[in-house]
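Engineer: After the sequence you'll find the predicted model.
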Amino acid sequence: MPTWGTRGLRGSGLEDLINLVNEKYREKGVALVQKVPTPIKPIRIDSASRHITLAYFEKKSTVDYIGVVQGVPVCFDVKECNTSRFPLSNIHAHQIQFMEDFERQDGIAFLIIYYSEMNMYYYLTFRKLMEFWNRSKDGGLKSFSVEELDMIMELRNCMGVPVHYLEGIQKDLGQRD
């Protein structure tokens, strides 16, 4: 079982940035999106500082964020990648299942991927994620490259929002009509 404080917190800087974006959206009254807390079971607590020094994840998490954007339910996960190839092993089957179920309920599920090598944020629709996921399950590549992505879904700084993912949602909705 993975421990808290190891691999699972690699993207915490990215999550801090998305938390800031979500706060800006809330202040502007355009979205209410919150971080889904990952349930942990504390094992060791430093008695002097009262800080958790060792913990285990209690159960599998679903996605990082869930909320509503102008009446549209959204859920998404944020991932960081330090090369131009994104390994699908960074996504778990239970997350795919949750996003699939969420979309079946007329919600919008997606990933925000930060490609640190290129300093690029990308909105990956659930439909596109499923293309890559199914290709992998059918014996194909277990990753996808930036070259396979439609750059119209790149996320940029806009109106003081560093990762303006509402534009990605708007484009995603436009592709569904």
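Structural biologist: Everything's here; your move.

Engineer: all contacts plus neighbour counts: C-alpha atoms, from now on.
Structural biologist: OK.

Engineer: Where is the longest helix in the protein?
Structural biologist: helix 12-28 (DSSP state H).

Engineer: Tell me which helix or strand comes right after that helix.
Structural biologist: strand 31-35 (DSSP states H and E).

Engineer: here comes the other one, which I'd like you to weigh against the first:
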Amino acid sequence: MATWNSRGLRGSSLEELINYTNEYYREKKLAVVQKIPTPIKPIRMDKDSSQITLAYFEKDSTVDYIGVVQGIPICFDAKECAVDTFSLQNIHEHQYHFMKEYEEQQGVSFLIIFFTHRNKYYYLRFSELKTYMDRVNEGHAKNFKYEELNPDFFIHTKNGALVHYLELLDKDLQLRA
């Protein structure tokens, strides 16, 4: 089990930007997407402030976000990467299987990856993720390189949407048709 102190706040700045974007989408009636809290089991509490000082993740979470965009069910996870090589070990097996099952039910699954050192956001379609995962089974390294990514799926800020992933969701849907 991982402890709250070691992993609990990783990626929080990316999630804040996505939360802001999702609130913008909700206000504009474009989408309703919610952050899914990770279930934790408190172990130690500060008696004076009633704050949790130590906790463990209670069970495996699915993905960070689930919602609906104009009738289309979506789920996605937010990941940060500080180098040009994204390790597929950042995607837990239970997350990948959840996303796969979501796709099988006609939902749309994807990742939003923030390459922090480049200040670039990427919409990783599930089909692209599956390609990378499949090639691991063929003996390839458990990663992919920034240079391999499709330049058409980098996310840009637009209007009030800081991480405007809806345009890329539309492209993803067009490729599926």
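Structural biologist: Great, that's in hand. Keep in mind it's a predicted model, so treat the numbers as computed, not measured.

Engineer: where exactly do the helices run in structure 2?
Structural biologist: Counting by DSSP H, the helices of structure 2 are 4-7, 12-27, 93-104, 126-137, 166-176.

Engineer: closest one to Ala55 of structure 2 among these?
Structural biologist: helix 4-7 (5.1 Å; Cα to Cα).

Engineer: and the closest one, what does it pack onto?
Structural biologist: strand 52-57 (3 or more Cα pairs under 8 Å, 6 or more residues apart in numbering; DSSP states H and E).

Engineer: buried set for the strand it packs on?
Structural biologist: Ala55, Tyr56, Phe57 (16 or more other Cα atoms under 10 Å).

Engineer: One more: stretch 139-154 of structure 2?
Structural biologist: So, applying 16+ other Cα under 10 Å, buried residues of stretch 139-154 of structure 2: Lys142, Asn143, Phe144, Phe153, Phe154.

Engineer: Can you give me every residue that contacts the second one?
Structural biologist: Pointing back at Asn143 of structure 2 there. Contact analysis of Asn143 of structure 2 by Cα atoms under 8 Å, 6 or more residues apart in numbering lists Thr85, Phe86, Ser87, Leu88, Gln89, Tyr132.

Engineer: ok, for the equivalent of it over in structure 1, nearest residue in space, not its chain neighbours?
Structural biologist: When structure 1 is aligned by TM-score structural alignment, Asn143 of structure 2 is paired with Ser143. Once flanking residues are discounted, Ser143 of structure 1 sits nearest to Pro87: 4.2 Å by Cα to Cα, 6 or more residues apart in numbering.

Engineer: Return the distance of the residue lying farthest from the centre of structure 2 relative to Ala55 of structure 2.
Structural biologist: For structure 2, the C-alpha farthest from the mean C-alpha position belongs to Asp48; by Cα atoms, centre = their mean, that distance is 35.2 Å. Look at Asp48 of structure 2 and Ala55 of structure 2: by Cα to Cα, to the nearest Å, they are 17 Å apart.
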